[in-house]
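Participant: A structural model of the following input is requested.
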Amino acid sequence: MHVPDGFINAPVSVAAGVVAAGAVAVSLRGARRELDERIAPLAGLVAAFIFAVQMLNFPVAAGTSGHLLGGALAAILVGPYTGVLCVSVVLLMQGILFADGGLTALGVNISVMAVTTTVVAYAVFRGLVKVLPRKRRSVTVSAFVAAALSVPAAALVFTLVYAIGGTTDVPIGRVLTAMVGVHVLIGLGEAAITAFTVGAVIAVRPDLVYGARGLRQKLQLRVGGELVDATPEPALTPSLTPSHRTRNVWLTGLAASLVLAGVVSFYASASPDGLEKVAADKGIDARAEAHAAADSPLADYSVEGITDGRLSGGLAGVIGVGVTVVAGTGIFWTVRRRSTTSETTTTAASTSPTSV
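Facilitator: Predicted coordinates:
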C-alpha cells in the first residue's frame, strides 16, 4: 500500500506530513516508557523483520497480491508507540534506498501504514484480551483479529485522504469499494502472518511480547482457611532467563529476516499489490510521478550492476535488512538511553538534600 508521488496533491501531502511528524514525536515520548531492558534490544529487529516480510507479496485474487503492513505485529510485540516508530523506520528506508513509496508521500504513508494500522490494531487487541480467557491462545486469536481489521482500516484512511487531495477525478465510491474490498482479503494474510509470529515468540519467550504482559490472573490457594498467592506461572511473568537467551532470540530473528529477504523473496508474487491494482483499474495513477530516488543503486529492490535477478534481489533484501536493523537499533537505543538518563536525573533530584 505504498503511496507513490503524484497520487495526493501538495497541500494534503504537507498536511499528512505534519500529522505524521506529530505522531512520530508523540511515539518517541511514549516509547521511552515501553523500551525497557527486554523491548529495547528487539525493537530494531522487529523493524528489520517487517522490512523482510514486506518483500514477500502473496497472491489474493484477480491478479492482485498483498504484503504485510506490520503495524499490528509491531504494536503487539514491542508496544504501540514503539510500533509506530518501527513501521516508520521501515517506510523511511524503503523510500530513500529502494524507491518504494514516494518521498513527497512519506507523510501519507506513515499516517496510513504506520499510525492507522498500529492504533487500530492495538485498540482491538487490548479490547479482546480483556474479555477473552487469560490464556496464550487468546493472545494469538486477538492478534489475528486485530491484524485483520487494521488493513482495511488503513485502506479506508487512504481513501479518505484521496477524497480530500486526490490528483485525479475518480468517483470516490468506486475507490472506496475497491480499496476496502481487496484489503479485506489482504488483511487475512496479514492476520495469519501476525498470529503465527506472535504465537512463535510466545512459545519461546512470552515475556518478550509486550501485549502479553500481565494477562494471567494470580493463582490463589486456600491454606489454613486463608487465600494465599501461589507462585505465578513463569510463562507470563517477567523472565529470569539469562541474557544469552535474549541474544539467541535476537540472532534467530535476524537469521530468519535475512533468509526471508535474501532467499524466499525471490518466490514472492509478481502481481501488483492492492493499491497498485486499484490505481490502475480506477485511473488513480494517471498523474503518478517518477520517484525521486529512481536512480538509487537499490531501486526496485535490485542491486545496480548485477544482472542475475535472483542474486540482485536477494542481495538487495539482505542489505535492506542490515540497514534497517542498524538504523532501528540505533534509534531505539538512543531513545532508551535518554529515558534512562531522565529517570536517573529525576531520582537524583528527588533524593538530594535541600538547603534551608
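
Participant: From now on I want contacts and neighbour counts done on CA atoms only, so please keep to that.
Facilitator: Will do.

Participant: Can you tell me which helices and strands the strand or helix carrying Ala74 packs against?
Facilitator: Following DSSP states H and E, the helix or strand that holds Ala74 is helix 71-78. In terms of contacts (3 or more CA pairs under 8 Å, 6 or more residues apart in numbering; DSSP states H and E), helix 71-78 is packed against helix 40-54, helix 80-97, helix 117-131, helix 136-165, helix 172-204.

Participant: of all these, which lies closest to Leu260?
Facilitator: If you check each of these against Leu260 by CA to CA, helix 40-54 wins as the nearest, at 6.0 Å.

Participant: Could you also give me the structure for this next sequence, so I can compare it with the first?
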Amino acid sequence: MFPYLIQDTSFFVPSQANPEDGGLLEELCETLILTIVMILWKGITGSDDEAWIIRGQVFSALHYLHRDYEFYLPIVYIERRILELSMETCLNDLRASGGKTTSTYENNCRELIKIVDDFLSQTTETNDRITENFINGILPILDTMLIFEENGTGDQTASTLISHDEHWTETSLTGLNILLNLLSHSNVSYCGPASVRIHSLLHSRPLNGREEAAYLLSNVNTVISSISQNEDCEHFGYLLPIMKTIIDKSYEILQMNVQIPNVPLRKATSTALDDFRQYCSASNSQEWQMFIQRHIEPLAEHYRSMSIRPFHMNMKIWWNNCYEMMMVGIHKRNRQIGEEKLKFQ
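Facilitator: Sure thing, here's the model as predicted:
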C-alpha cells in the first residue's frame, strides 16, 4: 500500500550506544510514521471539514509533543513523510476507482494541496522539504485537480479555469504556488516537471490582470536572479521559456512597450534567450532592474496581499482551530481519568 515506506533514505539516525543499530532505529521510526498515516486515513473516515479538523489535530499533537520532548527525527522530516504517504494514499484511491475522480478524492486532494502549500511556504529554504517521493506525490495530484479547458469558442487564448465550486480558486492558486516553489528548487530534476506544468498553465488561460502577470514575472525573475551567479544553463533552459511566455502575454498590460521596449525576448531571433539572460543580469541592465523594482514589485506585492496571504492566514486560523480542538480533547481525557480514579478511592 505504501511503496515509499522502504525507499526513503534521506535521513539516517545512528544509535549513540551502537552506531550499527541506526538502521533498526530508522525502521522503527518509519513504522511509527506509517502508524500515524494509518490513523489519519483508516482511523478517521470522511473527507469533509470535520474529518480534516480531526486529521489536523494529529499534526498539532506532533508539535505539542515536540515542545517538551526531543524527537529522534526532525519534525520537518516526520511531517514530510506523513504528507508523502498521505499523497500516496490519495493516488491509491484514485487507482482503485479506475482513474475516475470522486467527491471524496477531490475533497481529500484539495485539503492536502493546502497543507502541502502551507508546509512549503513556512520557509524560503525548501531543500529538506522536497524529495523525489514528495514530487511523485504532489505532481500527479495537481495534474488531476488543476483542470483547464477551452471556453467553447475554440480560442485557446481565451481558455478559462473551470470553477466547480467556491474552493476551486483557492485550490488553483495554492497549486500554482507549489509549482513556483518547485521551480525555485536547486535540483533541476524538480524544476523541470514544474516548469512544464507552469508553461502549460500559461498557455491554457489568459492572465487575470496586471497584478497576476506581475506576480508571475516577479517570481520567475527572482529564481533567475538567484541562479545567475551559478551559471546553471540547464536551469535557465527551463526558466527562460516561461519568462518569454509571461512577457509575450503581458507585454502591453504591464506597459513593457513603453518601459522596456528593447527587451530581447520579444525578438524572434535564435539568440533571444541568451540575450535576455545577459539583459536581465544586475551587472548589465539597469533598465530591467529598475522596471522590476518600480513597476513589477508593487503590483506583485498587491497580488500577494490580496490573493496569496489571505489563504495563508486562513491556514493559520485552521491550525489554531485544530490545536484548540486537540487541547479540548486532552482536557476531556484528563477529566475522565480523574473521574475514574475517584471511583476506586
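
Participant: TM-score for the pair, please.
Facilitator: Scored against TM-score structural alignment, normalised by the length of structure 2, the superposed chains reach a TM-score of 0.31; 162 aligned residues with a CA RMSD of 6.4 Å.

Participant: on that earlier part again, switch the helices and strands packed on helix 71-78 of structure 1 over to a markdown table; also include distance to Gly274 of structure 1.
Facilitator: What follows is the helices and strands packed on helix 71-78 of structure 1, written out as a markdown table (distance: least, CA to CA, whole Å):
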| stretch | distance to Gly274 of structure 1 |
| --- | --- |
| helix 40-54 | 13 |
| helix 80-97 | 17 |
| helix 117-131 | 16 |
| helix 136-165 | 9 |
| helix 172-204 | 6 |
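
Participant: Quick check: next helix or strand after the one helix or strand Gly23 of structure 2 maps to?
Facilitator: Gly23 of structure 2 belongs to helix 22-38 when assigned by DSSP H and E. Next helix or strand after helix 22-38 of structure 2 toward the C-terminus (DSSP H and E): helix 49-68.

Participant: which is the next helix or strand following that following helix?
Facilitator: helix 75-96.

Participant: do you know which of the helices and strands packed on helix 71-78 of structure 1 lies nearest Gly30 of structure 1?
Facilitator: Between Gly30 of structure 1 and the helices and strands packed on helix 71-78 of structure 1, the shortest gap by CA to CA is with helix 80-97, which sits at 5.5 Å.

Participant: by contact count, what packs against that closest one?
Facilitator: Helix 80-97 of structure 1 packs on helix 10-34, helix 40-54, helix 71-78, helix 106-109, helix 117-131, helix 309-351, going by 3+ CA pairs under 8 Å, 6+ apart.

Participant: winner for burial among these?
Facilitator: Highest mean neighbour count of these: helix 71-78, a mean of 31 (counted as mean count of other CA atoms under 10 Å).

Participant: Okay, angle between that helix and helix 172-204 too, please.
Facilitator: With axes from the mean of the first three to the mean of the last three CA atoms, to 10 degrees defining the directions, helix 71-78 of structure 1 sits at 30 degrees from helix 172-204.

Participant: Can you give me the end-to-end span of stretch 76-83 of structure 1?
Facilitator: End-to-end distance of stretch 76-83 of structure 1: 8 Å, with CA to CA, to the nearest Å as the criterion.

Participant: For the stretch 201-345 of structure 2, which segments are assigned as helices?
Facilitator: 209-227, 233-250, 256-259, 272-280, 286-291, 297-303, 309-343 (DSSP state H, counting those that start in this stretch).

Participant: Would you mind saying which of those helices lies nearest Gln57 of structure 2?
Facilitator: Proximity of those to Gln57 of structure 2 was assessed by CA to CA; the nearest stretch is helix 309-343, lying at 5.0 Å.
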